[in-house]
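**Student:** For reference, the sequence and a predicted model appear below.
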Amino acid sequence: MDKSLEKQLGRWLKAQQYACGPFLKLSVLLGVLNGLALVGQAWVLATVLQGLIIDELERQAFIPHMLAFATLVLLRAVIAWLRERVSFEAGRRLREQMRAAVLNKLERLGPAFVNGKPVGSWASIVLEQIEDLQDFYGRYLPQMSLAAFIPLIILVCVFPINWAGGLILLGTAPLIPLFMVLVGMGAADANRKHFSALQQLSGHFMDRLKALPTLKLFYRAEAEQRAIGKASEDFRERTMAVLRMAFLSSAVLEFFAAVSIAILAVYFGFSYLGHLDFGHYGMGISLFTGMFVLILAPEFYQPLRDMGTHYHAKAQAVGAAESLMALLELPEPLKRGEQPLPGESIELQARDLKVLSIDGVPLLGPLSFSLAAGEKLALVGPSGAGKTSLLNALLGFLPYEGSLKLNGIELAELDPAAWRSRIAWLGQNPQLFHGTIADNLRLGQPELTEAQLWDYLQQAKVADYVRALPDGLAHQLDEYSGGLSVGQAQRLALARALGRQAQLFVLDEPSASLDSQSEQLVLSALWQAMAGKSCLMVTHRLDQLDRMDRVLVLDQGKLVQQGTFAELKAQPGLLAQMLDELPLAVSLDDTPKASPPPIAAAAEAEAGSDSKPASESKSESESGEER
């Protein structure tokens, strides 16, 4: 890692300590009190030994000293316990605030940015990397202050009684931090590589786990198993490199601390033998002096050794901070206003609209179109024409240039939360979370009653299926809608969208993954729910366009046609060309056929078409695309 970057990350980490509140300073204060109690213990113990061995006083004379010693031991234990609690609280507050900052940042950047990395990589940043900041704030930062205060307190106590012992302590003290820096010089870079390997492994494993059915279909399971094994081995090697550096630094610190204490012991030993006669201010070296200094000597180096022990926590935090700082300091391309959206209905006007990527690259445009209140507008075009990008800009997930007004107010000036509360969204792959059916239906409207939930389920033509479940609304859904067919999952997602009571329906190919019978049920419920509401729907199903008021045709990011379906199909252009290719471009299920009565269609869908699990259908869809 570049040294300038490492220093920048260190400064950034220290700048975040405000989140710890007063607990960092309180931890240092408790450490100083613990050091003062330690000096008192050494003084009491040295006094007792001097009196018993040299002065030959009665043991009863030292009862107050022993009571004081026991009190100091108990006091140090209480202080140590309090300091552990305070240090943990400092780290906990930091982690809590850092996680909130990261999640808020991701929410502001939007799903278009989040989708740029695998889910496992984001999980690694939010969980493991933030967790690894605990010891930096809970232990390393307080220990940095104590490494200066405690030795200084001991030197102040030692120099007045023996300047030679004080000089030995003062002269050997810099050796420990010096060699700590030399040994741990590459620790930050090793930790950065460790976190990079962890992110790659997490993302790789999560993606392969989700795509396991597809890998099985294409006989790639064993190959991906070997790839995961290779990534795991790389992570193991980087982990061992970090541990090797941590153990090496600890061994070096212990060695120099032991050598320094040995030098001090040799000085007092030769002084008692009469071979050395200096350092005592002309009063001689008593047993009290030697014992007092030697008892304090290990404690003089202990804060420095502890800082060395926690030095790997700093390296670990610096390695984790690279991803966190890059994310939190990333400029936000999405503008956010605070104005509410007025009016009961929604109309939309776009003038010279250019939709940009998160990095500022133009995706489509310029476009000029409008959506009147209560109007149904379809977006069609070949894959890659920019239809989904336009929806993402409308939802506030992508930046734009030009003008995009809703009820006369620029989208960038609207409060995103208030604006999105007026929208109902339904995509081609419904996202149902692990939890009960009721939890999923209340995702956007937590205050919905059970009666309202049943009403929306009835409108979505899925109430009979939910009633047939043993637990009804309390039925637990597996991850990724496991246990449901695509049609059932899509109708549950539709019921959730209906609960929004929205004025604008934004639909991204809501029937793309459905068979004809499930498609009929979903679209029938949608048309009923959208009566009098505005709608913007992306679709590849050209046979559905006659129910839309107007059609926008996109091609390579440009608006090439717009008008009613009847007008456009009679004109030469892209839409007419797509209609001519319809029998060859769609599957058998997509060709127009006579619609059965609604009751018969519902019965057939529940009995036959809903038998295929959503996860299986999704895998087969991915398989077909790859073929």
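**Tutor:** In hand now; what should we look at? All of these numbers come straight from a predicted model, not from anything done at the bench.
**Student:** Please make it C-alpha for all contacts and neighbour counts, starting now.
**Tutor:** OK.
**Student:** what are the ranges of the strands in the stretch 401-550 of the chain?
**Tutor:** For the stretch 401-550 of the chain, the strands defined by DSSP state E, counting those that start in this stretch cover 409-410, 423-426, 435-436, 476-477, 504-508, 534-538, 550-555.
**Student:** Quick check: the spatially most central residue of the chain vs Phe205, distance?
**Tutor:** The centre of the chain sits closest to Val126, judged by C-alpha atoms, centre = their mean, with a distance of 2.4 Å. Val126 sits 17 Å away from Phe205, going by C-alpha to C-alpha, to the nearest Å.
**Student:** Spit out the contact partners of Pro510.
**Tutor:** Leu426, Gly427, Gln428, Asn429, Gln490, Thr539 (C-alpha atoms under 8 Å, 6 or more residues apart in numbering).
**Student:** Run the chain-centre distance for the longest helix seen in the chain.
**Tutor:** Looking across the chain with DSSP state H, the single longest helix is helix 221-272. Put simply, helix 221-272 sits 30 Å off its chain's centre (C-alpha atoms, centre = their mean, to the nearest Å).
**Student:** mind listing what's buried in the next helix or strand after it?
**Tutor:** Next along the chain after helix 221-272, taking DSSP states H and E as the criterion, comes helix 287-309. For helix 287-309, burial by neighbour count (16 or more other C-alpha atoms under 10 Å) applies to 287-297, 299-309.
**Student:** let's bring in a second one:
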Amino acid sequence: MSVLVWPVQAALIAWAISDLIAGEVPAWYAALLFILLSGVRAGLDWRAEAAAQVEASRSIADLRLQLLEAAVWRSPSGPGEDAAAQAALMGEKAAMLRPWLEKFLPAMARARIVPLVILGLVASQSWTAALALAVTGPLIPVFMMLIGYAAQAASRDHLVEAGALNRLLMDRIAALADLRFLGAVGQAGADLETRATDLRERVMKVLRLAFLSSTVLELMASLGVALVAVQMGVSLLGLVSWGGWGGQISAFGAIFVLLIVPEFYQPMRDLAASWHDRAAAMAVMDEARAALAQEGPRILGEGAAPPARCDRPLPLRWQGLVISPGQDAAIAVPDGCLLPRTATAVTGPSGIGKTTLLGTLAGLRPALSGTIRYGDIRLSDATATGLRGAIGWLPQQPRFPAMSLRRWLRLAAPDATDDTLTEALHRARAGHVLAALPQGLGTRLGETGGGVSGGEARRLMIARALLAPPTLLLADEPTADLDATSAQEITGALLALRELGSALLIATHDARLIGAMDHVIALRAGREAA
């Protein structure tokens, strides 16, 4: 620790000044040694700060990775997750740990060691000065602890309010068109202003507590330094003949004590300056621990075994399969088998578990019981990741990443040319969609496919599947909310995948789509598992 170099420098200064007081010429090498120690101290400070920055970056990256892995392996069919809250926690909230890691923790380490070393050095010269430090020093952590509890609660409230404001803002932006249609833009703006005002008040509360903690520390430190300074002064003036171990303290001892006493309080000053950083970090860590401990169905594929590959069409079979579409529900699925170039519909009333069945077969959530096999490969944690590489997924509400249509389509076929992409779009009955996009294949659709309808977004999903036909395509209500013509075009595009060798499993209520299927699996409430 560089701070422990200062007592040596202070001893050199005290030695030189005491020689001057005695009428002697100080040794020249004392100045040279002082300069050398200053360089050593600066180097140690730089090294410590660099190490703290590296360690802070590593710790924050590790936490973000844990949070990201927890979010990735959490089943999408489980309880709804707040994307804004997750993004805020992995982003700006995780970054709030940096001051705690870089400043508070090193300051805490110094506060545990340096005051004791300084107290011992002071005690070697003056027992009265050591007594003053021993009395004022312990009072500082006591007051800091009392204020710290309030600061941590205030920081937690601030983070909760910040997360709520993030969620509200993202929700209002997503619903901006509806708000304009309903004439509620003004009310939405007023709500945001109210929440922003609440957040500002919570921030000010945190700052007030931070300033209060600094004030308490400075008061106690100033009193302690003043007591020692007065005592050393009257001792040097000869007004008192006690204070040192042998009577009156020497000039060297008094100067040495005066120089190192401020270092007794400096680690606690540093601690107080970053105390609110600790409070904010503890609130973030509490939220992170809650996110990591969140329960719910998990995606299969977390096993340590190498993923099994599934590069060719394989028959899919399930036996004794029991799924859970709800928290307390259990539905027994009829045993079934899907072969290449076949199309099967999953039917049943809403909420019976059609989407749950699709997710279970893809390993996106675990089954309550039963076995699922792709050929000779059983779906499990050890094999799910590899098997999913051959499974296509067509959700009812497609989502698109922040990239161009061209780049998104090439995720399925990296070497595909623009002509190949255009051909796939036409085969998916999406040629008119491409023609209507302002920048063609270079258009960025946005997360929800801005600029295209739900049916058009599904056609884009089918076009990507046509570029690299999957072994199995799972489709959830692909014709829902579509007119007869659009539903017929979607059906034709799906059947084109069947002709390319894919097995289709489609959850649907559409009688016309069901009529175009080769097989039908009916889920009924009467098949509830015991």
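**Tutor:** Received, thanks. The structure presented is a predicted model; accordingly, all values stated were derived computationally and were not measured.
**Student:** quick one on the thing from earlier: mind checking what the residue nearest to the centre of the first structure lines up with in the second structure?
**Tutor:** Residue correspondence to the second structure (TM-score structural alignment): Val126 of the first structure is matched to Met90.
**Student:** neighbours around the spatially closest residue to its match that is not a sequence neighbour, how many?
**Tutor:** Closest residue to Met90 of the second structure apart from its sequence neighbours, by C-alpha to C-alpha, 6 or more residues apart in numbering: Arg64 at 5.5 Å. Applying other C-alpha atoms under 10 Å, we find 18 residues neighbouring Arg64 of the second structure.
**Student:** Check the one 5 residues further on too.
**Tutor:** Here the count is done by other C-alpha under 10 Å, and Glu69 of the second structure has 13 residues near it.
**Student:** How about the secondary structure of the residue of the first structure positioned farthest from its centre?
**Tutor:** The C-alpha centroid of the first structure is most remote from Glu56, which lies 67.1 Å away (C-alpha atoms, centre = their mean). Following DSSP: H, G, I helix; E, B strand; the rest coil, Glu56 of the first structure is assigned to coil.
**Student:** any idea how far it is from Thr47 of the first structure?
**Tutor:** In this view, Glu56 of the first structure and Thr47 of the first structure are 12 Å apart by C-alpha to C-alpha.
**Student:** go on, Glu322 of the first structure?
**Tutor:** To Thr47 of the first structure, Glu322 of the first structure is 53 Å away according to C-alpha to C-alpha.
**Student:** What of Ser271 of the first structure?
**Tutor:** Separation of Ser271 of the first structure from Thr47 of the first structure (C-alpha to C-alpha) stands at 19 Å.
**Student:** Check Pro142 of the first structure too.
**Tutor:** From Pro142 of the first structure across to Thr47 of the first structure, the span is 32 Å (C-alpha to C-alpha).
**Student:** what do we get in the second structure for Ala42 of the first structure?
**Tutor:** The alignment partner of Ala42 of the first structure in the second structure, by TM-score structural alignment, is Ala10.
**Student:** Measure how whatever helix or strand its match lives in sits relative to helix 251-273, angle-wise.
**Tutor:** Taking DSSP H and E as the definition, one finds Ala10 of the second structure inside helix 6-21. Orientation check (axes from the mean of the first three to the mean of the last three C-alpha atoms, to 10 degrees): helix 6-21 of the second structure against helix 251-273 gives 150 degrees.
**Student:** Superpose on the first structure and give me the mean offset of the following helix or strand past helix 6-21 of the second structure.
**Tutor:** Once the chain leaves helix 6-21 of the second structure, the next helix or strand it forms, by DSSP H and E, is helix 28-72. The superposed helix 28-72 of the second structure is, by mean C-alpha distance after the TM-score superposition for the first structure, a mean 1.9 Å from where its aligned residues fall in the first structure.
**Student:** Please name every helix or strand in contact with helix 28-72 of the second structure.
**Tutor:** Using 3 or more C-alpha pairs under 8 Å, 6 or more residues apart in numbering; DSSP states H and E, the elements in contact with helix 28-72 of the second structure are helix 6-21, helix 94-95, helix 97-99, helix 275-292.
**Student:** Deepest-packed of those helices, please.
**Tutor:** Comparing these by mean neighbour count (mean count of other C-alpha atoms under 10 Å), helix 97-99 ranks first with a mean of 22.
**Student:** quick one: whatever residue of the second structure lines up with Ala489 of the first structure from Pro478 of the second structure, how far?
**Tutor:** Using TM-score structural alignment, the partner of Ala489 of the first structure in the second structure is Ala457. Remark: distance between Ala457 of the second structure and Pro478 of the second structure (C-alpha to C-alpha) = 10 Å.
**Student:** same question, Leu209 of the second structure
**Tutor:** Distance of Leu209 of the second structure to Pro478 of the second structure, given as C-alpha to C-alpha: 56 Å.
**Student:** Aligned to the residue farthest from the centre of the first structure, what sits in the second structure?
**Tutor:** Glu56 of the first structure maps onto Gly23 in the second structure, by TM-score structural alignment.
**Student:** what's the burial count for Gln294 of the second structure?
**Tutor:** Gln294 of the second structure: 11 surrounding residues under other C-alpha under 10 Å.
**Student:** what helix or strand is it on?
**Tutor:** Under DSSP H and E, no helix or strand contains Gln294 of the second structure.
**Student:** Mind giving me the packing neighbours of the longest helix of the first structure?
**Tutor:** Judged by 3+ C-alpha pairs under 8 Å, 6+ apart, helix 221-272 of the first structure is in contact with helix 163-172, helix 175-183, helix 187-210, helix 287-309.
**Student:** Would you mind giving the residues in the second structure matched to it?
**Tutor:** Under TM-score structural alignment, helix 221-272 of the first structure corresponds to residues 185-236 of the second structure.
**Student:** mind checking what Lys193 of the first structure lines up with in the second structure?
**Tutor:** Aligned counterpart of Lys193 of the first structure in the second structure: Asp157 (TM-score structural alignment).
**Student:** List the residues that contact its match.
**Tutor:** Asp157 of the second structure makes contacts with Arg202, as judged by C-alpha under 8 Å, 6+ apart.
**Student:** Chain neighbours aside, what residue packs nearest to Val466 of the first structure?
**Tutor:** Nearest residue to Val466 of the first structure, sequence neighbours excluded (C-alpha to C-alpha, 6+ apart): Gly472, at 5.3 Å.
**Student:** Many thanks, I have nothing further to ask.
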